[in-house]
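**Q** sequence-free structure coming up:
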């Protein structure tokens, strides 16, 4: 594995260690973090009607409950990316879980609408950094089949949405929305309690020059997986790159230096293009996903004032909201399985484009009067979470806007136009993936730019 001088990198170490019990434990911990985020965000589509009835809220006030959460996430997305890339993935995890769990629990005791708005916004600041769990986990996964494990990790989000819908179905009709808020904070508290057992990312440690700490973690991973690390000295990719750059900068012709400069300029242009496309992707994905979830809840609880077919009778509307969200959350499972089967076979780009196009096509039946049956790795380690954080922040802008669209258009009896808009945005997201200059299938995670 190592080179002729007896050196090996984190990627080579992870390839030797393989995916075993150690990574499975990290998957469980990181997955619990994503379950916590999914549950906190799904609350937005499950308590709106209860709050509207109890506090006599207007449609705009109801929409604001969701919008302020995404406003907080907009701040948290960049904040926690900076913390994670500067002080470590573990520090980022500690920060986001502390704020999310505490603010989420306090939300259950909100005496009025104003205090709930403030506390949900603070909760959003914590939720804005939950993507750190994804980056942290993938930095322990060997390059082969990383795409599959990325899909497996994403499946914990679906588990969270299903659990939240089931919890609301059981709790809200009998005990009210406050109990739902309180119980939904439990996964975040569990993540916080288990925090001391989570290791720091060896990629981050190597990028910061803390080689001995990184080697100790890799040795622990090898021991748990009953494997041996490569013989030699652990080095970061940065040191290897510096060695190669030193040889490139040795006395040569001016043409060689000119070619190197042109390569840097080209890479910068590709990175700018990638950033813009990823920001568009995150915006479109967040806008369409949460918009459709909120649209489902709005149509489930609508009073049939638009003159169309009633989705549910007035008597059954309370329980139908939770069953509809539960079924739509469960419907994500086939998509996850299909994604896992194709992601490493056809590549990241084509698989994402395929799923976006399918999502848009499957929305077509909803563009008519709906009834009950129808409704029912590009960035390097040193900036990885900051870059994902910025892209995630752009996505949260979509999350801030989508409640206004989903609630506002349904209230104005224009759900067909809302669905058409979601279809267009999903297709634009697919195009942003298609025109991305990078395909990360089979690529190692780089340490530096």
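**A** It's in. Worth saying up front: this structure is predicted, and the values here are computed from it rather than measured. Residues are numbered from 1 along each chain as shown.
**Q** going forward, measure contacts between C-alpha atoms and count neighbours the same way
**A** Noted.
**Q** in stretch 69-87, what's buried?
**A** Of the residues in stretch 69-87, 69-86 count as buried by neighbour count, 16 or more other Cα atoms under 10 Å.
**Q** ugh, wrong one, stretch 178-186
**A** Using 16+ other Cα under 10 Å as the test for burial, stretch 178-186 gives 178-186.
**Q** name the element the nearest residue to residue 295 once chain neighbours are set aside belongs to?
**A** Using Cα to Cα, 6 or more residues apart in numbering and skipping the chain neighbours, the partner closest in space to residue 295 is residue 406 (5.1 Å). Secondary structure here is read from DSSP states H and E; on that basis residue 406 sits in helix 384-411.
**Q** Give me the packing partners of that helix, helices and strands only.
**A** With contacts defined as 3 or more Cα pairs under 8 Å, 6 or more residues apart in numbering; DSSP states H and E, the secondary structure elements packing on helix 384-411 are helix 59-87, helix 132-138, helix 254-301, helix 415-434.
**Q** what angle do it and helix 415-434 make?
**A** Computed with axes from the mean of the first three to the mean of the last three Cα atoms, to 10 degrees, the direction of helix 384-411 lies at 160 degrees from that of helix 415-434.
**Q** from the chain's centre, how far out does helix 384-411 sit?
**A** Counting by Cα atoms, centre = their mean, to the nearest Å, helix 384-411 is centred 12 Å from the centre of its parent chain.
**Q** just stretch 172-186 next, same as before
**A** On Cα atoms, centre = their mean, the centre of stretch 172-186 falls 24 Å from the chain's centre.
**Q** now do stretch 359-369
**A** So, by Cα atoms, centre = their mean, the centroid of stretch 359-369 is 25 Å from its chain's centroid.
**Q** Could you pull out the buried residues of it?
**A** For stretch 359-369, a neighbour-count test (16+ other Cα under 10 Å) marks 359-360, 363 as buried.
**Q** How about stretch 228-236?
**A** Of the residues in stretch 228-236, 229-230, 234-236 count as buried by neighbour count, 16+ other Cα under 10 Å.
**Q** now swap in stretch 50-69 and tell me
**A** 50-51, 57, 61-69.
**Q** Stretch 115-126 now?
**A** Of the residues in stretch 115-126, those buried (16+ other Cα under 10 Å) are 116-126.
**Q** Quick check: the two most widely separated of these?
**A** Based on Cα to Cα, the longest span within these runs between 116 and 126 and measures 15.5 Å.
**Q** Can you show me the helices along the stretch 1-150 of the chain?
**A** Assigned helices in the stretch 1-150 of the chain, in chain order: 10-17, 21-46, 48-55, 59-87, 89-107, 113-127, 132-138, 146-175 (criterion: DSSP state H, counting those that start in this stretch).
**Q** want to compare, so here's the second one:
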């Protein structure tokens, strides 16, 4: 019986194809943060104008100080103190008007939920810089919690906070001490010469009258005060170089140590040029101390604690400013060397505290969260 030969069968599995058009997926909208906008906009004319306005605070304050010092001996006998104060307040009025052109911080507006105001600020900056805004919608990550005073005393920042407070108090104490003691220093016989002494009778009745031994200021004394005041801005370039190359801690400890040294040098008998040099360097050093601690305090704390850290440090600064007049005026009148040693000792403590700070912020990015 013949076998029936079967042909091979090829089985093809067909997959059902859908002829329907696939539904379009929703396109994700682009978003950007304030930091993204700042990076995209870049540096430009707005930042230059902001630098000039903010930098002019010290210049206008210095101009007002120099104006009072320079005109004191000429204007007071003619028109009195009231007109002198009005003239010296002109730089401050100009500064207040200039601040009106500074927009509110975009980060602050976003943190308070005012996104439209933040967007308007960024667009204004981009327009001034002739740049463009990033594409998308402005958003900002929601912070789980804001900074609290207890965070400054957390184990991570406790040592840093306490040392920063000591430094702020000491720097303010030395800064305002130098300024307020300038008149007392010029009355002293620090230039190895004699001064003309004038006896002024104080009191209303003959029984209550008492002699007051005073030293009249000469034109050279006003020149000394003007030159020493210029020291606050003359050495700023060297301060900037020290901060960037030596770091914040080492730079601050060096300037604080030099401040302590120059306080002690005021006690030695010197020439008129030597006294001017000592006061000039003291004003330059105390101003450099302020510049460095401002930068360090703003960099060491994260964003959630930065304003709180600056605010509490500023409060300690005011305490130092309130104590300084009692030392530079009252104690210095009773014991000149004792007052200078006290100022110098405080600066040495601040120098040690600055050198032993646990965190160096040079080259470190700003911390966003704790």
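**A** Thanks, I have the structure now. Just so it is clear, the model here is predicted, and its values are computed rather than measured.
**Q** one step back: any idea which of the helices of the stretch 1-150 of structure 1 gets closest to residue 247 of structure 1?
**A** Sorting the helices of the stretch 1-150 of structure 1 by Cα to Cα, the top spot, which is the nearest, belongs to helix 10-17 at 22.7 Å.
**Q** a markdown table for the helices of the stretch 1-150 of structure 1, including distance to residue 217 of structure 1?
**A** Supplementary listing: the helices of the stretch 1-150 of structure 1 in a markdown table, determined by distance: least, Cα to Cα, whole Å:
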| stretch | distance to residue 217 of structure 1 |
| --- | --- |
| helix 10-17 | 11 |
| helix 21-46 | 11 |
| helix 48-55 | 45 |
| helix 59-87 | 17 |
| helix 89-107 | 13 |
| helix 113-127 | 27 |
| helix 132-138 | 14 |
| helix 146-175 | 20 |
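**Q** who touches the alignment partner in structure 1 of residue 170 of structure 2 in this structure?
**A** With the correspondence set by TM-score structural alignment, residue 170 of structure 2 lines up against residue 284 in structure 1. The neighbourhood of residue 284 of structure 1, defined by Cα atoms under 8 Å, 6 or more residues apart in numbering, consists of 395, 398, 425-426, 428-429.
**Q** can we see that at 6 Å?
**A** For residue 284 of structure 1, the set of contacting residues under the criterion of Cα atoms under 6 Å, 6 or more residues apart in numbering consists of 425, 429.
**Q** same deal with residue 298 of structure 2?
**A** By Cα under 6 Å, 6+ apart, the contact set of residue 298 of structure 2 is residue 306.
**Q** again, 10 Å this time
**A** Contacts for residue 298 of structure 2 were tallied using Cα atoms under 10 Å, 6 or more residues apart in numbering; they are 305-307, 309-310, 361, 366.
**Q** same question, residue 106 of structure 1
**A** Going by Cα under 10 Å, 6+ apart, the list of residues near residue 106 of structure 1 reads 100, 115-116, 119-120, 123, 178, 181-182, 185.
**Q** now it: how far from residue 201 of structure 1?
**A** According to Cα to Cα, to the nearest Å, residue 106 of structure 1 stands 31 Å off from residue 201 of structure 1.
**Q** swap in residue 146 of structure 1?
**A** For residue 146 of structure 1, the distance to residue 201 of structure 1 - Cα to Cα - is 16 Å.
**Q** Then residue 437 of structure 1?
**A** Counting by Cα to Cα, the gap from residue 437 of structure 1 to residue 201 of structure 1 is 28 Å.
**Q** Going by how many neighbours each has, rank those two and give me the top one.
**A** It is residue 201, of residue 437 of structure 1 and residue 201, that has more neighbours when counted by other Cα atoms under 10 Å, with 23 against 13.
**Q** Isn't that one up against residue 214?
**A** Yes - with contact taken as Cα atoms under 10 Å, residue 201 of structure 1 and residue 214 are classed as touching, separated by 7.6 Å.
**Q** what's the overlap in contacts for these two?
**A** Common neighbours of residue 201 of structure 1 and residue 214 (criterion: Cα under 10 Å, 6+ apart): residue 207.
**Q** Would you mind finding the match for residue 69 of structure 2 in structure 1?
**A** Residue mapping for residue 69 of structure 2 onto structure 1 gives residue 165, with TM-score structural alignment as the criterion.
**Q** For that match, which non-adjacent residue is spatially closest?
**A** When the adjacent residues along the chain are set aside, residue 165 of structure 1 lies closest to residue 326, with 4.9 Å between them (Cα to Cα, 6+ apart).
**Q** How about residue 288 of structure 2?
**A** Once its chain neighbours are removed from consideration, residue 288 of structure 2 has its nearest residue in residue 239; the separation is 6.0 Å (Cα to Cα, 6+ apart).
**Q** what's near enough to touch that neighbour?
**A** Residue 239 of structure 2 makes contact with 233, 251-252, 255, 284-285, 287-289, 291-292 under the criterion Cα under 10 Å, 6+ apart.
**Q** Now which residue in structure 1 aligns to it?
**A** Superposed on structure 1 with TM-score structural alignment, residue 239 of structure 2 falls opposite residue 339.
**Q** What helix or strand is its match located in?
**A** Counting by DSSP H and E, the secondary-structure element that holds residue 339 of structure 1 is helix 332-346.
**Q** equivalent range in structure 2 for the next helix or strand after that helix?
**A** The first helix or strand that comes after helix 332-346 of structure 1 along the chain, using DSSP H and E, is helix 348-362. Under TM-score structural alignment, the match for helix 348-362 of structure 1 in structure 2 covers residues 248-262.
**Q** quick one: buried residues of that stretch?
**A** 248-262.
**Q** Next up, the contacts around residue 243 of structure 2.
**A** For residue 243 of structure 2, the contacting residues are 237, 249-252, 288, 291-292, 295-296, 362, by Cα under 10 Å, 6+ apart.
**Q** at 8 Å what do you get?
**A** Residue 243 of structure 2 is in contact with 251, 292, counting by Cα under 8 Å, 6+ apart.
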